[in-house]
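> pasting the sequence and the predicted model now:
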Amino acid sequence: MDDLASIRQVADHFELPVSTLHYWERRGLITPRRRSGRRHYTADQIYRIALIQLWRTTGRMTLDEITEILAERTDTPDWRDTVTARIAAIESQITQLTTARGYLRDLLTCPHDAAPEHCEGFRARITLPAAEHR
């Protein structure tokens, strides 16, 4: 049983508060082993913790999404559907961020004394509504 890592070791390794590991346990995401009443983690559980942390930080997944993916019940949707939806959301965010970066770069090319809404590069990206003819 020496291959078990204590909760403190795992928390320190992943730079997580111990309370986060307790919460993930209450949510059913991880299942530590108990030794003398203290939580310890197997290598498989540590990989699971790494995966959850990765999904939370870089995949920007909610705990509900992670729970759905990691559920071991047969009545949950295919976890690939959740991953596919997350990929689509990330791709949409990438598009939005790329557009925002373009606008901001255009603003940086403006003369320092010009108001941002008067910048030619910015104005070139904007479509104005058609004027009403009376």
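Right, received. Where do you want to start?

> could you use CA atoms for every contact and neighbour count after this?
Fine.

> biggest helix in the protein, by residue count?
Using DSSP state H, we find that the single longest helix of the chain is helix 79-108.

> the following helix or strand past that helix: which residues count as buried?
Counting by DSSP states H and E, the element after helix 79-108 in chain order, helix or strand, is helix 120-125. Using 16 or more other Cα atoms under 10 Å as the test for burial, helix 120-125 gives 121-122.

> from residue 101, how far out is the closest residue to residue 123 other than its chain neighbours?
Distances taken as Cα to Cα, 6 or more residues apart in numbering put residue 117 closest to residue 123, at 7.2 Å, once the chain neighbours are dropped. Noted for residue 117: a distance of 16 Å to residue 101, by Cα to Cα, to the nearest Å.

> give me the neighbour count for residue 27.
When counting by other Cα atoms under 10 Å, one arrives at 13 neighbours for residue 27.

> and here is the other one:
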Amino acid sequence: MDDLTPIRDVADRFGLPLSTLHYWERRGLVAPHRRSGRRYFDTEQVYRVALIKLWRETGHMSVDEIGTLLTRDDPAADWRQTVHTRIAALQDDIARLDAARSYLGHLLSCDHGHDLERCPDFRATVPLGDAP
């Protein structure tokens, strides 16, 4: 058996609360070993924790989406569709963040100073919603 790492050490290594690792275990994302009632993670499970954390933080994936990806051998789980859906959502996020970076950059260089609401260039980019 691989070297086993206590759950506290795994939590500290990844900056996670113990409750997160317990939750992931209840959801079937991780499967720590038990020894005298305590949880220990082997190398594969530590890797899985790193992977889940990466997907949560950079992919903004839900626990359900991650569960679908981790159970790719389940024919009922359409992991490819999950990935396509997540990519589309990330593309939408990127577009919104690009727009935010653009208008924030404009605000820093705008000649209207503190009276930004009156800047005609900025006003032209602000969506006013659908008229009734």
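Okay, I see it. Quick caveat, the model's predicted, so the values are computed rather than measured.

> how much space separates the equivalent of residue 103 of the first structure over in the second structure from residue 19 of the second structure?
Aligning on TM-score structural alignment places residue 103 of the first structure opposite residue 103 in the second structure. Distance of residue 103 of the second structure to residue 19 of the second structure, computed by Cα to Cα: 39 Å.

> so between those two, which is more surrounded?
For the pair residue 103 of the second structure and residue 19, the greater number of neighbours falls to residue 103 (16 against 10), based on other Cα under 10 Å.

> which residue is the nearest non-sequential neighbour of the more buried one?
In space, residue 103 of the second structure is closest to residue 122, 7.2 Å off (Cα to Cα, 6+ apart).

> could I get the contacting residues of the one you found?
Counting by Cα atoms under 8 Å, 6 or more residues apart in numbering, residue 122 of the second structure touches 103, 106-107, 116.

> what of residue 92 of the second structure?
No contacts exist for residue 92 of the second structure under Cα under 8 Å, 6+ apart.

> could you check how far the longest helix of the first structure is from the centre of its chain?
In terms of Cα atoms, centre = their mean, to the nearest Å, the centre of helix 79-108 of the first structure is found 13 Å from the chain centre.

> what comes up buried for it?
Those would be 82-83, 86, 90, 103, 106-107, for helix 79-108 of the first structure by 16+ other Cα under 10 Å.

> for stretch 106-116 of the second structure, same thing?
107, 116.

> now swap in stretch 45-53 of the second structure and tell me
Applying a neighbour-count criterion of 16+ other Cα under 10 Å, one finds 45-46, 48-49, 52-53 buried in stretch 45-53 of the second structure.
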